[in-house]
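In: Could you look at this predicted model? Sequence included:
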Amino acid sequence: MATAIPTARLGGSTVEVTRLSFGAASIAGLYRPVDEETAIAAVQAAWDAGIRMFDTAPHYGLGLSERRLGAALHDKPRDSFTVSTKVGRLLEPHHGGGNDLAHGFAVPATHRRVWDFSADGVRRSIEDSLARLRLDRIDLALLHDPDDHEEQAFHEAYPALERLRAEGVVGAIGAGMNQSRMLSRFVTDTDVDAVLCAGRYTLLEQSALHDLLPAAAARGTSVIIGGVFNSGLLADPRPDSTYNYAAAPVELLDRAVRMRLITESYQIPLRAAALAFPFGHPAVTSVLLGARSAAEVRDAVRMSVHPIPGELWDELRVEGLLAANVPLPTVRKG
């Protein structure tokens, strides 16, 4: 029996997402292989836990994430779940052999990625994703990492998404990035429903608090937060931990270890605090949980409902690990 997880609408759209979202990059062999059975079981575990928002992209495993997610959700009632995918990278057949580890995925290099934020490229990307996902519509379509394609993204790709939304091919539109500056521009200069911000609003880094989150709150735009563990550092801070997919700087590792000492003094795992933290800001609608197995999903869900006393947040602030202007989550009693 699925647990009831709170839901909210994205911006001014009719698209609803659960407070917890399932990030489907890992089931496509992120960094190391994941077999089909394990991947499908991870999605099913998320479903069993009550998660109904699933995020994917063509980039993840060269389409493997979308195919596996489509297979896992194929027998579920279509109106009972929300799928988010992304545009900006088209997949072209590649016959040179090898693997895709240079892009982070342990899968055969059957395709190559081609950046394309043109209007035609956006429409083609959505059509390809619909086929891989085996769906008749996309609930949330996001411009994916347009960092080096800013003007084309705003002047060609974004209007194309608006047209697709008007046609009902997609339900809500937005952008997903690892930075907050350009996402803030999307919020203020366009009519996006939501943005996905990865790694910029976590226990360790709150740069999105200075631009994106205030803008989103003012416009009524929903913010989905990804990367709450900062690519591993906040899950288990160790000397070999990564931050932003590279070796963690010594000063950040030290801060993470200090945070862990405080959370564990309250018998609370650091990752539970990391999952709870983003919800302190009213613009945050959902937090994305990346997992490659059913066990990882179940652990993340347990962490997400772990009771956390207000004294823990206060101590992090007193110790200088959270700034005075950072909004804190309300006390959660489980």
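Out: That came in fine, so what should we check first?

In: Please count neighbours and contacts with C-alpha atoms only from this point.
Out: Noted.

In: May I have the distance across stretch 61-81, first residue to last?
Out: 22 Å (CA to CA, to the nearest Å).

In: Return the distance of it from the chain's centre.
Out: 16 Å (CA atoms, centre = their mean, to the nearest Å).

In: Give the buried residues for that stretch.
Out: 61-73, 81 (16 or more other CA atoms under 10 Å).

In: and Ser125, helix, strand or coil?
Out: helix (DSSP: H, G, I helix; E, B strand; the rest coil).

In: hang on, I meant Ile27
Out: helix.

In: Surely it and Ala291 touch.
Out: Yes - counting by CA atoms under 8 Å, Ile27 does reach Ala291; the two are 7.1 Å apart.

In: one step back: out of the buried residues of stretch 61-81, which two sit at the greatest distance?
Out: Farthest pair in the buried residues of stretch 61-81 (CA to CA) is Leu62 and Phe81. Separation: 23.3 Å.

In: Cross the buried residues of stretch 61-81 against strands and list the overlap.
Out: Among these, no member falls in strands (DSSP state E).

In: Now the common contact residues for Ile27 and Ala291.
Out: Common contacts of Ile27 and Ala291 (CA atoms under 8 Å, 6 or more residues apart in numbering): Ala42.

In: which one of those two has more residues nearby?
Out: Counted by other CA atoms under 10 Å, Ile27 and Ala291 do not tie: Ile27 has more neighbours, with 31 against 23.

In: Let me see the contact set for that one.
Out: Per CA under 8 Å, 6+ apart, neighbours of Ile27: 34, 38-39, 42, 65, 68, 291-293.

In: so which of the residues you listed comes closest to Gly23?
Out: Checking the contacts of Ile27 one by one against Gly23 (CA to CA), the nearest turns out to be Ala291, at 6.8 Å.

In: and that closest one, what does it touch?
Out: Counted by CA under 8 Å, 6+ apart, Ala291 has contacts 22-24, 26-27, 42, 297.

In: Pasting the second one now:
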Amino acid sequence: MELRRLGSTTVEVTTLGLGGAGIAGLYDPVPDAEATAAVRRAFDRGIRYFDTAPHYGAGRGERLMGAALPGGCVISTKVGRLLVPLAAGEPPEAGGFADPPPYRREWDWSAEGILRSLNESLERLGADHVDIVYMHDPDRHEEQVYASAYPALAALRDEGVVRAIGAGMNQSAMLTRLVERLDLDVVLCAGRYTLLDRPALEDLLPACERRGTSVVVGGAYNSGLLAGGTTFDYRPAPPEMLARVARLEEICAGHGVPLRAAALRFPLRHPAVASVVVGCRSAAEVDDNADMFELDIPEALWDEL
């Protein structure tokens, strides 16, 4: 697969990456053997960029990915949430994930919290380093990012502990402010630069081009709607969105291209975008996404879309 460099760093990622929420049991349980098979199949198909986070299955995603991955891969994880063991009688906190381990998530954007989070992630991954660290969902913690979280990550980058730093969010407005105010190598923007929803084209992507910051796009299927599902942005899709998807499917069919293939390739047409990460729950889903990603798409289809 094609490699693209992140910002001015030495980190190169494959243009298709594996997102780690699916194997961690997002919405529905995934057996460990099936999750492991998905990660290994992604490696077999040439994927060398793997993204995870403590939030994914309360650490389960990191443990599964770390155990399954061979060497020679770029791994990103995230900071901002610490995993705290449950007290006696305290109910598990699912956070959208099935079969949650006995932990709850606590926000912590202090320098100490950032270091603790990274160290605990390395332990779960069974690794001595990760290449990229994102600040995860700092929507309500912007001032703490400026005051403590970013300086801690920048120091880790300066010391060579991590090779690239950034932020990952489901919105583009705050990511744009972070790119403009901070020295970020990469941002992970989920769901806001897709065939259906493109606010990042107005603010984030131009800012990243100006600053030399790379973009990783998540949520290219808009949580399922562009892949044959009925959810958009993690909620039931409204009728107008269903109608738009039907029209997109009609256009793609006229060119002999599945909508899934167009959805995966679309973000990479922008020069600031380095990779598209997709969550997969099985080896079969990995194969399907890789097959879609490798299809040739005629320029005439993009013009009509």
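Out: Cool, the structure landed. Computed from a predicted model, the values in this text were never measured in an experiment.

In: Would you pull the TM-score for this pair?
Out: TM-score for the superposed chains, counting by TM-score structural alignment, normalised by the length of structure 2: 0.97, backed by 304 aligned residues with a CA RMSD of 1.1 Å.

In: Now go through the contacts of Ile27 of structure 1 and say which are in helices.
Out: 38-39, 42, 65, 68 (DSSP state H).

In: so what's the spatially most central residue of structure 2 closest to, chain neighbours aside?
Out: With distances taken as CA atoms, centre = their mean, Gly218 lies nearest the centre of structure 2, 4.6 Å away. Nearest residue to Gly218 of structure 2, sequence neighbours excluded (CA to CA, 6 or more residues apart in numbering): Ala190, at 4.1 Å.

In: Can you get me a residue count around that neighbour?
Out: Neighbours of Ala190 of structure 2 (other CA under 10 Å): 24.

In: I'd say it and Met169 touch.
Out: Yes - using CA under 8 Å, Ala190 of structure 2 makes contact with Met169 at a distance of 6.2 Å.

In: Would you mind giving the secondary structure of the equivalent of Ala216 of structure 1 over in structure 2?
Out: Matched by TM-score structural alignment, Ala216 of structure 1 corresponds to Cys208 in structure 2. What three-state DSSP gives for Cys208 of structure 2 is helix.

In: Now do the strands in the stretch 151-300 of structure 2.
Out: Per DSSP state E, counting those that start in this stretch, the stretch 151-300 of structure 2 carries strands over the ranges 164-169, 186-190, 214-218, 231-232, 235-236, 273-279.

In: and Asp128 of structure 2, which of these is closest to it?
Out: strand 164-169 (15.5 Å).

In: gap between the alignment partner in structure 1 of Pro298 of structure 2 and Gln179 of structure 1?
Out: Counting by TM-score structural alignment, Pro298 of structure 2 corresponds to Pro309 in structure 1. The gap separating Pro309 of structure 1 from Gln179 of structure 1 is 30 Å, by CA to CA.

In: Check Thr14 of structure 1 too.
Out: Applying CA to CA, the value for Thr14 of structure 1 to Gln179 of structure 1 is 26 Å.

In: from memory the match of Ala216 of structure 1 sits against His270, does it?
Out: No - the pair Cys208 of structure 2 / His270 is not scored as a contact, 11.0 Å apart, by CA under 8 Å.

In: Give me the more crowded residue out of those two.
Out: A count of neighbours by other CA under 10 Å puts Cys208 above the other of Cys208 of structure 2 and His270, at 24 against 13.

In: can you pull the contacts of Ile75 of structure 2?
Out: Contacts of Ile75 of structure 2 by CA under 8 Å, 6+ apart are 49-52, 130-132.

In: can those go into CSV with extra columns for secondary structure, distance to Leu86 of structure 2 and neighbour count?
Out: Formatted as CSV, the contacts of Ile75 of structure 2 follow (DSSP: H, G, I helix; E, B strand; the rest coil; distance: CA to CA, whole Å; neighbours: other CA atoms under 10 Å):
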residue, secondary structure, distance to Leu86 of structure 2, neighbour count
Tyr49, strand, 32, 25
Phe50, strand, 29, 25
Asp51, strand, 26, 24
Thr52, coil, 22, 30
Val130, coil, 27, 19
Asp131, coil, 30, 20
Ile132, strand, 29, 23
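
In: Which one of those is nearest to Asp99 of structure 2?
Out: After measuring the contacts of Ile75 of structure 2 against Asp99 of structure 2 - CA to CA - the closest member comes out as Thr52, at 17.6 Å.

In: Tell me how far the counterpart of the closest one in structure 1 lies from Leu90 of structure 1.
Out: Matched to structure 1 by TM-score structural alignment, Thr52 of structure 2 sits across from Thr56. From Thr56 of structure 1 across to Leu90 of structure 1, the span is 14 Å (CA to CA).

In: One more: Pro77 of structure 1?
Out: For Pro77 of structure 1, the distance to Leu90 of structure 1 - CA to CA - is 29 Å.

In: Equivalent analysis for Asn99 of structure 1, please.
Out: 18 Å.

In: I am finished for the moment; much appreciated.
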